[in-house]
Each structure stands twice: as structure tokens, then as C-alpha cells.
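**Student:** Provided below for reference: sequence and predicted model.
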Amino acid sequence: MSLFRKKSIQTLISETNSKGVKLKKDLGAFDLTMLGIGAIIGTGIFVLTGVAAAEHAGPALVISFIMSGLACVFAALCYAEFASTVPVSGSAYTYSYATFGELIAWILGWDLILEYGLASSAVASGWSGYFQGLLAGFGIHFPKALTSAYNPANGTYIDIPAIMIVFLITLLLTQGVKKSSRFNAIMVIIKLAVVLLFIGVGVSYVKPENWTPFMPFGFSGVATGAATVFFAYIGFDAVATAAEEVRKPQRDMPIGIIASLAICTVLYIVVSLILTGIVPYTELNVKNPVAFALSYINQDWVAGFISLGAIVGITTVLLVMMYGQTRLFYAISRDGLLPKPFSKISEKKQTPVINTWITCLLVSIFSGLVPLGRLAELTNIGTLFAFMTVSIGILYLRKSKQTSESTGFRVPFVPVIPILAFVFCLYLALQLPKLTWISFVIWLVLGLVVYFLYGRKHSHLNSSK
């Protein structure tokens, strides 16, 4: 039974108030909402929309976004209750420690390392591509060997721009959470302005005839499209990793999670409708569908702003994903399941500086040297797995009666909402390719090896026993 030893919610909260250097409580509801939007709006809306429309859903892409959005809304309500009840760093990892026990918590933590780590590396690589495209417009080019990950056949050996942006984001993160959140808020406002510009310009060029046939690939295509564009919603759960640095977590955490997801869902639905209304879906299989749509209607001046918005959008995604990764490492290390340097806090900055530079090194290696290929798809399945676990966790939380009716936000219509969240996420996960599932299982097996060789022995619960 030691594999399923638990930490009570009271213990988790008391550990954050223990003596010593702690994370600084500097964030409010607005900061959290901006963090959520910063993580969500990025490559999904600027890249995936075209491919999903052309290959899977057609004009019914809007239904794909609604399906994915519903899965996320149900899961977000569950996250909001946990974040309000357990205002501790670590997101789903910490929640699982209180409900399912140590082994499940470790599996969730290992799963989230996959989500945040691979997403950060993939996003850094995507940022590099956009940045090089922007420089090329001014006649500036990197030597080919330094433009992409290791691939001697193509003459590339290391992605220097990707490593450069990871290093700069790390410098920002080590300056403290307030400075990072201010930078994020400015960048989020810029990219929201760019998305609204596309909507404002594009709406008058919509041709309703482009929406027929509305569902050319049938409902199965819409479902596959939903699983594909689910990547566009990934990120709101990263808000939960900030719980320990929020001034009024019981009030502000639910606001940040739900508000950011609601804003992004509405924008996604409107953008997908306008995109498929401007351009016939068969022509949208391009890497930059939003900019392509504006060029299609001869609005090239706006297309330039869209490219800038994509770079800004990807930068904020990278910032929040790397932030989430550092706070996850911090929470796991504080429980003894990872080495102590991951949970060491700088007295001056009140942030885990050593941990942040270790994260920088790992993300740089993957983004700079390793062609990720299909590994990026693992981000989707990793996130869906976390969402399903958190949804079921709400049922365990209520059954255990660890919280009172007056404790923060509570999910309405329990058990209906948590069950709907689980079913929606499971359905989307089953739409993913078989290879993704096999790779995911291999990753979890590696995690179990790490746990039994190191984590189980060094766990603080093991020491206290």
C-alpha cells in the first residue's frame, strides 16, 4: 500500500507555509487570465486550423472546435475546483497526490513533464521557423547548418534560433514571476489585437457558398478534426501550476482558468467560421492558413501583421509552458521524488532559479538538436490523460469529504460534469493514431523505472514512515 500513500490537503497546504524561502505570492485574477490566454492562443490557431479543415472537417471545423472546447470546459471546471481547494504548485500531479496516492501522482507528474517539456521544445522549434522567415524578409539569413535540428542529410546540425529564444525566456523567468507575468500580459494584448484585426478585416469577405458542403468528410472527419485542433486548447491547465504564487487563490484561480478558456473558445469559433468562409476548405492545407486567407483576398498588409502576431503568440506559449515545467519540477522535488536542486528557491528572486536553468538545458537540447517529428503528438495524449485523471479525481475528492461546502469554487452538477469531462477526453484520445498510444505507453514505462529506482526510496513520505 506504500505505492498509494497519500498527502492530505491540509498537509499539502501546510508545507507551502513552512519556514524557509518560499515562492512569492504576486499574481491576481488578471495575471492568471493573461497566463491562460498566453498559453492557449499560439500555433493552434495560426497553423492547425488549415490542415484540420482541409484534411478532416471542412467547414464543419467550427463543430470540431466546439467539441474540443466542450471537453476543455468540463475539464476546466474540475481544474478550477482543485486549484481553489488545493492552492499548491504542481497542477494535476499535486491533486493526484491528495486523491489517488503517490504512484498515480508520479505517473501524472511524469505525464505532465511530457506535456510541458515536449510542448516547449516543439514551440521553440516553431518560433525559430517564423523568426527565420521574418528575418528572410529583410534579407538576413542564418548559415543553413544552424537553422534546424540535427539532420546531416539536409545539411543542418543545430537550431540556434530555438536555443536563443529558450535562453531569453529563461532569463526572464529567473527575474521573478511578476516581471514574467507583465511581459506575458503585454504580448497577449498584442496577439489578441492581431486576431481581432483578422476578424475585422475578414468578416466582410466571407462567402456563405464556401460553407457547402458543410461536412464533406462526415462526422468521423469532424471528430478527427476535434482531436487535431485539441492542441489549440492546450495550456489553460498551466494556470494551475501558478496556484502557490496567487494572492487570493480561492477566488482568482477559478476566474483565471475559466475566463481564459472562455475567451479563447469564442475567438477560435469565430476565426474558424471566417477562415472557411473566405477560402474554400480544399485550399487550406498550408502552414500559415490565417496569413494565406488574407493574401487570398489581397489583404497582404494585414498578412504581415498576422506573421508578427504568430511570433508573439508562440513566444507567450513558450513562456507559460516553460514556467509550468519549472513549477512542476519544483513540486515533485519538494516531495522527494526528484533531486533537491529542483526545489531550491533563490532568496533574492523567490523563484526556483537552478530548476529554471536545468529546464532551459533540457528544452534547448530537444529543440536545438532533436527533430521531434511525431513526438509532438504526444503532447495531446499526455494532456488528455491528465484531464481524465483530474475529472475522476473530483469524484474521489467529494467522496472523501476532505473539503467543506464553503471552500472556494465547486464544480456544479457533480457527478455529471466530471463524467462528461472524462468521456469527452477519452473519446478525443481514442481518435489519436496507434503510434501515439504506443509511444505514450513507452514513456509511462520509463517513468515507472525512474520511480522505482529513485522516487519511491527518496519520497518524503517514505522518510516520515
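**Tutor:** Done, it's in. Residues are numbered from 1 along each chain as shown.
**Student:** please count neighbours and contacts with C-alpha atoms only from this point.
**Tutor:** OK.
**Student:** nearest residue to His458 other than its sequence neighbours?
**Tutor:** Leaving aside its chain neighbours, His458 sits nearest to Gly336 (5.4 Å; criterion: C-alpha to C-alpha, 6 or more residues apart in numbering).
**Student:** confirm that that neighbour sits in a strand.
**Tutor:** No: read with DSSP: H, G, I helix; E, B strand; the rest coil, Gly336 is coil and lies in no strand.
**Student:** and the helices in the stretch 201-350 of the chain, which stretches?
**Tutor:** 218-229, 249-278, 289-296, 300-334 (DSSP state H, counting those that start in this stretch).
**Student:** what's the closest of those helices to Leu444?
**Tutor:** Leu444 sits nearest to helix 300-334 of all those, at 16.2 Å, using C-alpha to C-alpha.
**Student:** circling back to that earlier point, and the helices of the stretch 201-350 of the chain, which is most packed in?
**Tutor:** For those, the largest average neighbour count (mean count of other C-alpha atoms under 10 Å) is found in helix 300-334, namely a mean of 24.
**Student:** so what does that one touch, helix or strand wise?
**Tutor:** Helices and strands touching helix 300-334, by 3 or more C-alpha pairs under 8 Å, 6 or more residues apart in numbering; DSSP states H and E, are helix 29-40, helix 43, helix 92-99, helix 102-136, helix 160-173, helix 177-202, helix 289-296, helix 353-369.
**Student:** let me know which of those is the nearest to Ala149.
**Tutor:** helix 353-369 (4.5 Å).
**Student:** just the angle between that closest one and helix 102-136, please?
**Tutor:** 60 degrees (axes from the mean of the first three to the mean of the last three C-alpha atoms, to 10 degrees).
**Student:** quick one: contacts of helix 353-369?
**Tutor:** 117-118, 120-122, 124-125, 148-150, 157-160, 162-163, 166-167, 170, 173-174, 322, 325-326, 329-330, 341-346, 372 (C-alpha atoms under 8 Å, 6 or more residues apart in numbering).
**Student:** if I read this right, Ala145 contacts Asn151, doesn't it?
**Tutor:** No: using C-alpha atoms under 8 Å, Ala145 makes no contact with Asn151, being 9.0 Å away.
**Student:** alright, now check it against this:
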Amino acid sequence: MASFKEKIFRKEDPSVYDTKDAHLVRSLRVRDFLALGIGTIVSTSIFTLPGVVAAQHAGPAVALSFLVAAIVAGLVAFAYAEMSAAMPFAGSAYSWINVIFGEFFGWVAGWALLAEYFIAVAFVGSGLSANFRGLIAPLGITFPKTLSNAFGVDGGVIDIVAAIAIILVALLLSRGVTSAARVENVLVVLKVLAVIVFLIVGATAIKASNYVPFIPKYHETSAGAFGGWQGIYAGVSEIFLAYIGFDSIAANSAEAKNPQKTMPRGILGSLVVAVVLFVGVALVLVGMFKYSDYANNAEPVGWALRQSGHAVVASVVQAIAVVGMFTALIGMTLAGSRLIYSFGRDGLLPKWLGKLDDKKRPNHALTLLTVIAVVIGSVFPFAFLAQLISAGTLIAFMFVSLGVYGLRRREGKDIQNPSFKMPFYPVLPALGFIGSLMVFWGLGNDAKIYAGIWFIVGVIIYFAYGSRHSYLNKNKKEGK
């Protein structure tokens, strides 16, 4: 009988994943991954976070918060690009860490990411609902409180718009990734155009005096640190959730055409475009009005346009933003369903989750994700949902950054030698780990507590079910 240590460190043979994932259809190209990445990263956050973080933490220096967060995300993105080129498997960090460090550590990384996907789908659905209801309110159309808010919040029973949006996206994805990619590509172009329109129109209302002082003097507020480098750092931890969408690209690498080229280009390209757009919006927004004017403002972009006399442009941008939020839902739902499929594929969750339908689509996993996301979005309020998203992802980012060291020792042996490799090895993987750890450390205590509870639940599930039903452990027992 295998010892506890042997169970913990058992590693999956990468050729097994090649065989298991061979049934998935490789149909996604570079442009599909660019659209998937940009659509997921440039989502609700770009229309809300620049104003919120400027008012609460950084002032005009919110652009620096976005840049620092982008640098940390970029370091990890290099690691993701090499990993996904070398091991283009469904499940991204879960599958990679399973191969590099062992099944238990892969489960911990995957379980952390699962929190992101469950909650992010519900989070974006709730944000889409709030913006949609705000958009139609001037037309005299309102929903009763019972259908507008999460259960128990201000008389709410279910956020019906969020539930319908999540279900519609699931129905689209159930038809296959090719159909979803076509819709994603169109919506992403519309969303980027909306951001560009804001940048052009907003630039005409910029007042240089609003940038002075660019880095306000540091002091503590009820929201935490404000001003100075402390405020910029506090802003980084809050902003980081905006950049985590590139993981959704890697989760679909088993469905990529020529992953050696498509994965690095999709991951790094989408991040570069996102950084330019985020920094641009942040600079224009704080230049239009004093940063303090955005305090407690849920829609700073639309508000700034209306206050500067561009009401029609504001309505158009907000309408496109609502439609564009579907791109983030598509990306997160697609990635989350592939992660759940990977757990079922390996026996760590019920094996029916790892089954494909007659057209080679993991729709069992998609159904489970959809049901849970609808329940979470209906039960938990919007603010609560934001707590766990960054925490879970940062844990996976730390694993992947360290995983590059293990990967390099095996490239060209039992793992293929990828055409893309993380530059400045061995320095950059360490910097990626340290950067992710620092951002995690800057999260609120609630986020850390929730992450700790989620981790304990995951460990219990692994030892109570996963390790007992794992195909890897079963095959080792049988001597395969």
C-alpha cells in the first residue's frame, strides 16, 4: 500500500494527458485566443476600477498601480506561455503542476483556480446585470427587488438578469468552441472600439490641474492606505483581478491549433493590449475630473462622459460595455468548464464530469459550472464575490512560476521542448513568484481568510474522495 508521501508526490505522465485530451477538437487560432484573452481581461473592471482605485487609494497615480500590476502579471504570463506551449493540456495550472510537482499540488493549484472561475462567472454576471438595469432605467423599465438582488439583500430572491446571462452563455458554449469564438471575436472588437471612443472623446475634457499632485501625500483612511507608494501598492492588490484573465486562455490550450505558436502569442498579446487600454482609461479618467469625484461611483466612465456634456456617447459606450461583458462570461465559463472536465478526466471529481458528448464537447462539466455559478450569483452579493477572485488565482500563479524550474529539467526528455521559453531564466520565474506573493500579501484580511477556508475544504475533498478515486493512484496500484 502506498505511503502518504508517495500519494502526495505522485506525478502524472504527460503522455497520458496527450492521449486523454486528443479527443478534444483543436480549432482555436491566435486571433481566437487574442479575442478570448482581451475579452476576459478587458471586462467589467476597465469601466469601474480606474475610478474606484483612484478615489480610494492612488489618486492620479492609479495609472502606476495598473502598470505595476501589469508587470507582475506579465512575469507570470511568460511562465504561462512556456508551460502552455510545452504542455498544451486542458486544465492549465492544474494539469501542469500535476506533471511537475505531483497530483496533490496540482489539485491545490486547480482548486484555487476553481474558486476564481465559479466566483468570476457569478461576479461578471452580477456586474452585467447591474449595468443592464442601469441602462434601461431611464426608459422607465425596472425590475422588482425580488428579481434584482441576491438572496436576502434588500428584499432580493434572485438576480434574474445575471442568471439568464450565465445560462445564455452556457447554451452558446454547449454548441462548441468554434461558434463561441465567432461571437467572442465580434464582441471584443465592439468593446475595444467603445474604449477607444471614450479615450478620444474623454481626452477633449482633460484638465492638467487634475493631475497635480500626481502622487498625493500618504495618509490612512477608512478604506486603507491613500497616496504615496503605500497607496499605489494598495491599488495594485485591488486592481490585479483585472489582469487574471490570461489564465482562461491557457485552460483551453488542448483546443488550440499549433499550440507552440498560438499559446504564447495569445497569452502575451492579449496582456499587452489590455495594459495599453487600462493605463489609457486610467489617465484620461483622472484627467477629466478630480479623482475624489469618483468616490463610491459604480460607473465612473459613463458618469465622466455625461458630466462633460457627452450624454449620447456615454449611453453608447455603456450599452456596448454591457454587451461586451458577455465576452468575459464566455472566457471564464469556457476555462472553468475545461478545468472541471480535467478533474473528472483524472478521477479527482466524479468521472462523468470528464466525459465528452457525441461531438467531443465537455458539456457535463459545463452544466455543473453553470448551475453553481447561477446559485452563487443568486445567493451572494456583488461585493462579497470580489473577495476570493484574486486570492485563488494568485496561489495558482505562484505554483506556475516555481513550476518553470521543474519544467526546464524535463524539456526535451519526457516533455516536448517548446519553441517559446521564458526569458532571463532563472531570474524571471523567481520574480514572478515574489511579485505574486507580494500582491497576495496586499489583499484584505477577508480575502485571505476566505482563501484559507477554501483551501481546507479542497484538502478535505482530495483526501476523502479525490485520492481514493484518482486514476493516477489506481494505475500505480495496478503497476501500470
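**Tutor:** Perfect, thanks for sending it. Keep in mind it's a predicted model, so treat the numbers as computed, not measured.
**Student:** including distance to Val441 of the first structure, could the helices and strands packed on helix 300-334 of the first structure go into JSON lines?
**Tutor:** Shown next, in JSON lines, are those (distance: least, C-alpha to C-alpha, whole Å):
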{"stretch": "helix 29-40", "distance to Val441 of the first structure": "26"}
{"stretch": "helix 43", "distance to Val441 of the first structure": "26"}
{"stretch": "helix 92-99", "distance to Val441 of the first structure": "18"}
{"stretch": "helix 102-136", "distance to Val441 of the first structure": "10"}
{"stretch": "helix 160-173", "distance to Val441 of the first structure": "28"}
{"stretch": "helix 177-202", "distance to Val441 of the first structure": "34"}
{"stretch": "helix 289-296", "distance to Val441 of the first structure": "33"}
{"stretch": "helix 353-369", "distance to Val441 of the first structure": "20"}
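**Student:** so which of these is nearest Val73 of the first structure?
**Tutor:** Nearest of those (C-alpha to C-alpha): helix 29-40, 13.2 Å.
**Student:** where in the second structure does the next helix or strand after the closest one fall?
**Tutor:** Sequence order places helix 43 as the next helix or strand after helix 29-40 of the first structure, per DSSP states H and E. Mapped onto the second structure using TM-score structural alignment, helix 43 of the first structure spans residues 44.
**Student:** which residue in the second structure aligns with Ile257 of the first structure?
**Tutor:** Match for Ile257 of the first structure (TM-score structural alignment): Ile267.
**Student:** need the contact list for its match.
**Tutor:** By C-alpha under 8 Å, 6+ apart, the contact set of Ile267 of the second structure is 33-34, 37, 77, 80-81, 246, 249-250.
**Student:** ditto for Ile66 of the first structure
**Tutor:** Going by C-alpha under 8 Å, 6+ apart, the list of residues near Ile66 of the first structure reads 265, 269.
**Student:** quickly find the element holding it.
**Tutor:** helix 61-85.
**Student:** and that helix against the second structure, how far off on average?
**Tutor:** Following superposition, helix 61-85 of the first structure is found to deviate from the second structure by 0.4 Å on average (mean C-alpha distance after the TM-score superposition for the first structure).
**Student:** what angle do that helix and helix 92-99 make?
**Tutor:** Using the same axes, to 10 degrees: helix 61-85 of the first structure against helix 92-99 is 50 degrees.
**Student:** how big is the angle separating helix 61-85 of the first structure from helix 249-278?
**Tutor:** Using the same axes, to 10 degrees: helix 61-85 of the first structure against helix 249-278 is 170 degrees.
**Student:** tilt between helix 61-85 of the first structure and helix 218-229?
**Tutor:** Using the same axes, to 10 degrees: helix 61-85 of the first structure against helix 218-229 is 50 degrees.
**Student:** residue in the first structure matching Leu348 of the second structure?
**Tutor:** Going residue by residue (TM-score structural alignment), Leu348 of the second structure aligns to Leu337.
**Student:** wait, isn't its match in contact with Ser463?
**Tutor:** No: judged on C-alpha under 8 Å, Leu337 of the first structure makes no contact with Ser463 at a distance of 11.6 Å.
**Student:** ok, and the closest non-adjacent residue to Asn219 of the second structure?
**Tutor:** That one is not Asn; residue 219 of the second structure is His. Here the residue nearest His219 of the second structure, using C-alpha to C-alpha, 6+ apart, is Phe226, at 5.4 Å.
**Student:** which non-adjacent residue is nearest Arg31 of the second structure?
**Tutor:** Gly266 (7.4 Å).
**Student:** do you know how far the residue mapped onto Thr315 of the first structure from the second structure is from Leu271 of the second structure?
**Tutor:** Taking TM-score structural alignment, Thr315 of the first structure has Phe326 as its aligned residue in the second structure. Computed as C-alpha to C-alpha, to the nearest Å, the Phe326 of the second structure to Leu271 of the second structure distance reads 19 Å.
**Student:** go on, Gly347 of the second structure?
**Tutor:** Between Gly347 of the second structure and Leu271 of the second structure the computed distance is 33 Å (C-alpha to C-alpha).
**Student:** what does Tyr341 of the second structure give?
**Tutor:** From Tyr341 of the second structure over to Leu271 of the second structure the distance is 26 Å, taken as C-alpha to C-alpha.
**Student:** what does stretch 93-103 of the first structure contact?
**Tutor:** So stretch 93-103 of the first structure is in contact with 3-9, 82, 86, 88, 104-106, 108-109, 112, 328, 331-332, 389-390, 393, 396-397, going by C-alpha under 8 Å, 6+ apart.
**Student:** at 7 Å instead, please
**Tutor:** 3-9, 82, 104-106, 108-109, 393, 396-397 (C-alpha atoms under 7 Å, 6 or more residues apart in numbering).
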